[in-house]
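S.K.: sequence and predicted structure are below.
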Amino acid sequence: MTSQNKTARYNPLELTDEELVERANRELFHTTVAYEELMRRYQRTLFNVCARYLGNERDADDVCQEVMLKVLHGLRQFEGKAKFKTWLYSITYNECITQYRKEKRKRRLLDALSLDPQEEESPELDAVQVTDRISLDRWLVHVNQVDREILVLRFVAELEFQDIADIMRMGLSATKMRYKRALEKLRSHLDNPF
């Protein structure tokens, strides 16, 4: 067995994220085994973060695909100063913001043209659904956009506060304070749903 065959054969399930990043950088674009394992590990959580942030699965799927492409093409620029998971969610966060702004502009244009997008739910329907189904998705409507992002990164992506602060370019104490206030606001809605 040649030394090339020894280095080419490995079980990606047994490697850490950092080892997979190193392998992917050596392998891409000849083979994508390490890259595919990295994406497999985070695919479900990545989709859940996007869906909760954007509010619908169609946009979430589009953003996930865009994030995966950005990771594929940007992996060589990943310096390893942060964990791969933090870097991945930083890209995800930025792509979600881009998509959110794009949808917001589209809604403003539709409003200006007096067109009513059929996919939009009424706020009254949303309030009824909140009382009917207690879920993170429905309760997140009660906090502002920045607090929603913090909660999603904390609960869905399961990131540490420092990682969230880095992704959102905020101080650690400010991130923790916003998190605490968002939880207090959600608790007050749980106590008084109307």
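M.R.: Nice, I can see it. Numbering: from 1, shown residues only.
S.K.: CA only for contacts and neighbour counts going forward, please
M.R.: Fine.
S.K.: quickly find the element holding the residue most central in space within the chain.
M.R.: By CA atoms, centre = their mean, the chain has its centre lying nearest to Val49, at 3.8 Å. Assessed by DSSP states H and E, Val49 sits inside helix 33-54.
S.K.: can you point out the buried residues in that helix?
M.R.: 33-39, 43, 45-54 (16 or more other CA atoms under 10 Å).
S.K.: second one coming, line it up with the first:
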Amino acid sequence: MTHLQELESEKKAVLSDWIHEHSQMVLRTAFYFVKDQMVAEDIAQEVFLRVYKKMEEYRGESSVATWLYRVTVNTCKDYLRSWNYRKLVFSQTFLEWKTGESPEQEVIRKLNENELVRKVMALPVKYREVIVLHYFEQLKSREIAELLRLKESTVRVRIKRGIDKLKEELSGGEVHGTNGQIL
């Protein structure tokens, strides 16, 4: 086996470990951004493909999880800016408007959705990403700031404003995260 083949084999082994350890986090993060399971799965595959191609660029200055979050967030933002996504959103909106749901179907659908998650997903991206990373993924403000390349104070302000928007949407009551803590 040549030296180049050994390096490729080593890269594949490392990637396999990373996929095993972090694939659920990557998939969840992608889903929080795009709100579609199938698209999130495609994005997760794209993330690991990008990571494989750029593995040599990983300098170890942050944890692998932080690096994967960053790649996932960037891949999601690329997707959300793409023409295909905008065209899909327009098409879905048009179809929903054209066909509509009966009142009974709408009530059933709304009852089946988790209200808090739905409200978080409806937040603007800049608030949604910090809320998801802080409360759902349990990252600290410092880690989120590093991940999103923002000042820590900006992250804290966005978390606060995001929570304020959620409280407003949920009629002024206390908002509880997935772990039971008050948001």
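M.R.: The structure has been received and is ready for your questions. Remember, predicted model here, so these are calculated numbers, not experimental data.
S.K.: just give the TM-score of the two.
M.R.: Scored against TM-score structural alignment, normalised by the length of the second structure, the superposed chains reach a TM-score of 0.73; 163 aligned residues with a CA RMSD of 3.3 Å.
S.K.: what residues in the second structure pair up with the helix holding Val49 of the first structure?
M.R.: On the second structure, the counterpart of helix 33-54 of the first structure by TM-score structural alignment is residues 13-34.
S.K.: so what's the gap between that stretch and the chain middle?
M.R.: Its chain's C-alpha centre and that of stretch 13-34 of the second structure lie 11 Å apart, by CA atoms, centre = their mean, to the nearest Å.
S.K.: then stretch 69-81 of the first structure?
M.R.: 16 Å.
S.K.: give the aligned range of it in the second structure.
M.R.: By TM-score structural alignment, stretch 69-81 of the first structure lines up with residues 49-61 in the second structure.
S.K.: can you give me the end-to-end distance of that stretch?
M.R.: Terminal residues of stretch 49-61 of the second structure are spaced 21 Å apart (CA to CA, to the nearest Å).
S.K.: do stretch 144-156 of the second structure as well
M.R.: 10 Å.
S.K.: all helices of the second structure, in order?
M.R.: Ranges of helices within the second structure are 3-34, 37-53, 64-81, 83-99, 103-112, 115-122, 125-131, 141-148, 152-169, based on DSSP state H.
S.K.: for the longest one, packing partners?
M.R.: Taking 3 or more CA pairs under 8 Å, 6 or more residues apart in numbering; DSSP states H and E as the contact definition, the neighbouring helices and strands of helix 3-34 of the second structure are helix 37-53, helix 64-81, helix 125-131.
S.K.: closest one to Arg149 of the second structure among the ones you listed?
M.R.: Among these, helix 64-81 comes nearest to Arg149 of the second structure, with 9.0 Å by CA to CA.
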